[in-house]
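Q: got a predicted model here, sequence first, then my questions.
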Amino acid sequence: MALIKLNETITIAMSVKDRHESADWYKEMLGFETIYHADEAGWSEIKTNTQGVTIGLGEHTKPAPGNCVPVFGVEDLDAARVKMEDVGVRFDGPTDVVDGMVKTATFYDPDNNALMLAEDLTKS
């Protein structure tokens, strides 16, 4: 049995120079659909053709090439984080919160690969 319960969503987060341009590229090349642009947060999400899988585009002036962070949806991020920390999982700083939108926390696997948990605050 798993330590924490994930919901049925995965967001693949990537850094890009221009979120709007990237979203258009994914639409034209792969048929993906823009879900929203959160300009105040520097974040956009696009829907892939796989149910429950989205791509999140974080805008950065100098994105690192080849970066990709799987983001796993959870119903209660705080509770999941406590359970994971109790067994020694390393997190990268405090939980980030965008009020009324999302709560996220980056953590690392044993090989130092970055992963993230996210709680959707729009459903609260």
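A: Sure, I can see it.

Q: make it CA atoms for all contacts and neighbour counts henceforth
A: Fine.

Q: can you pull out the strands in the chain?
A: Taking DSSP state E as the criterion, the chain carries its strands at 6-16, 33-38, 43-47, 53-59, 69-74, 96-98, 102-108, 114-120.

Q: closest to Arg90 out of those?
A: strand 102-108 (5.7 Å; CA to CA).

Q: buried ones in that closest one?
A: Within strand 102-108, the residues scored as buried using 16 or more other CA atoms under 10 Å are Lys103, Thr104, Ala105, Thr106, Phe107.

Q: so in this protein, which helix runs the longest?
A: helix 19-30 (DSSP state H).

Q: which residues touch the spatially most central residue of the chain?
A: With distances taken as CA atoms, centre = their mean, Val71 lies nearest the centre of the chain, 3.8 Å away. By CA atoms under 8 Å, 6 or more residues apart in numbering, the contact set of Val71 is Ile10, Thr11, Ile12, Ala13, Leu115, Met116, Leu117, Ala118.

Q: A further structure is provided below for comparison with the first:
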Amino acid sequence: MSLISLDTNITFSMSVTDRHASADWYAAMLGFDLIYHADDVGWSELGTNTAGVTIGLGEHTEPAPGNCVPVFGIADLDSARQKLEQAHVRFDGETIVVDGMVKTATFYDPDGNALMLAEDLTTKAD
């Protein structure tokens, strides 16, 4: 039995220097479709050819080479985080909230691999 229940979607988050150019590359090379560019928060998201799997592109001036963070959708991030913290899972700082868009929290497996939980706020009333 697991501590938390994940949604049926997953996003692979990667750091890039130019989200727009990277989105064009993923479209041309792999046939991915742009879902949106959120320029105000430095994020772009693309749909892959696999149902429920997206690629998120976070813009950074110096992205870490080879970095990829699986982002697991979850209905109640706060509850899940509390359960994981009680089980001594290490988180990277506070939960980040982009109002009306998403709530995220990065945590680590026992080997230090980064994983992220994301709660979709686009369909929730304020």
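A: Here it is on my side, so go on. Model, not experiment: these values are computed from the prediction.

Q: superposing both, give me the TM-score.
A: The TM-score (TM-score structural alignment, normalised by the length of structure 1) is 0.99; 124 aligned residues with a CA RMSD of 0.5 Å.

Q: quick one: average offset of the longest helix of structure 1 versus structure 2, please.
A: By mean CA distance after the TM-score superposition for structure 1, the fitted helix 19-30 of structure 1 averages 0.4 Å away from its aligned residues in structure 2.

Q: that helix: which residues count as buried?
A: By 16+ other CA under 10 Å, the buried positions in helix 19-30 of structure 1 come out as Arg19, His20, Ser22, Ala23, Asp24, Tyr26, Lys27.

Q: likewise for stretch 38-51 of structure 2?
A: Quick answer for stretch 38-51 of structure 2 (16+ other CA under 10 Å): Trp43, Ser44, Glu45, Leu46, Gly47, Thr48.

Q: that one: how far from the chain's middle?
A: Computed by CA atoms, centre = their mean, to the nearest Å, the chain-centroid distance of stretch 38-51 of structure 2 equals 10 Å.

Q: endpoints of that stretch, how far apart?
A: End-to-end distance for stretch 38-51 of structure 2, by CA to CA, to the nearest Å: 22 Å.

Q: what's the answer for stretch 61-68 of structure 1, then?
A: Distance between the two ends of stretch 61-68 of structure 1: 16 Å, counting by CA to CA.

Q: ok, stretch 29-42 of structure 2 next?
A: Start-to-end span of stretch 29-42 of structure 2 (CA to CA) is 22 Å.

Q: count of neighbours near Val89 of structure 2?
A: By other CA atoms under 10 Å, 14 other residues sit near Val89 of structure 2.

Q: contacts only, for the counterpart of it in structure 1.
A: The equivalent of Val89 of structure 2 in structure 1 is Val89 (alignment by TM-score structural alignment). By CA under 8 Å, 6+ apart, the contact set of Val89 of structure 1 is Phe107, Tyr108, Asp109.
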